[in-house]
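1. prediction below, plus the sequence it came from.
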Amino acid sequence: MTIKVVRGNPTPEELAAALAVVRFRAAAAQAAPSGVPGPRDAWSDPARLAVRRVPPPGEASWARTYWPG
């Protein structure tokens, strides 16, 4: 594995920290089972779109829009 610094002038400590993160991620990706998908983050989870924030239309839908605090 070759890492090239394209911009900036990192200190040896910064470069060592970046290399440690890259090595850790590579080892984790290699150790993960190939047939099992990884964990999903909340942003990409399609279930978050299923939450209804607006009541469905109907005769009394206006009455369901007020939530007393």
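-> Perfect, I can see it now.
2. make it CA atoms for all contacts and neighbour counts henceforth
-> Noted.
3. could you state which residue of this structure sits nearest its centroid?
-> Per CA atoms, centre = their mean, the C-alpha nearest to the average position across the chain is that of D41, at 3.8 Å.
4. can you tell me which residues contact it?
-> If a contact means CA atoms under 8 Å, 6 or more residues apart in numbering, then D41 has no contacts.
5. now the most far-flung residue of the chain relative to its centre, what's its secondary structure?
-> Farthest-out residue of the chain from its mean C-alpha position, per CA atoms, centre = their mean: E59, at 39.9 Å. With DSSP: H, G, I helix; E, B strand; the rest coil as the basis, E59 sits in coil.
6. another one to put next to it:
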Amino acid sequence: MIKVVRGNPTPEELAAALAVVRARAATAAAEPSGAEGPRDAWSDPSRIAAAHLPPPGPASWGRTYWPS
């Protein structure tokens, strides 16, 4: 059930909102249970492992996660 708490939406606005909610529900239902969502590229550990690490030295810790 969807309840409008504030405002006075038109029937077209309600239909658009309901279409979005139904599309998201259909997408969630189509995915197998236990499946991970899409990975964010920033949090992907392989992004760091693929880059060349800086040579050891006093300031190397500061350059570890920065692209060269």
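-> That came through, no problem. As the structure is a computational prediction, the values presented were derived from the model and not from experiment.
7. TM-score of the superposed pair?
-> TM-score for the superposed pair, counting by TM-score structural alignment, normalised by the length of the second structure: 0.59. Supporting figures: 58 aligned residues with a CA RMSD of 3.3 Å.
8. would you map the helices across the first structure?
-> For the first structure, applying DSSP state H gives helices covering 12-31.
9. neighbours of the aligned partner of N8 of the second structure in the first structure, how many?
-> The alignment partner of N8 of the second structure in the first structure, by TM-score structural alignment, is N9. When neighbours are counted by other CA atoms under 10 Å, N9 of the first structure registers 9.
10. and if you look at A32 of the first structure?
-> A32 of the first structure: 11 neighbours (other CA under 10 Å).
11. aligned counterpart of it in the second structure, please.
-> Correspondence of A32 of the first structure to the second structure, assessed by TM-score structural alignment: E31.
12. what's the spacing between its match and V21 of the second structure?
-> E31 of the second structure is 16 Å from V21 of the second structure, where distance means CA to CA, to the nearest Å.
13. how about A28 of the second structure?
-> For A28 of the second structure, the distance to V21 of the second structure (CA to CA) stands at 11 Å.
14. now do P54 of the second structure
-> Distance of P54 of the second structure to V21 of the second structure, given as CA to CA: 47 Å.
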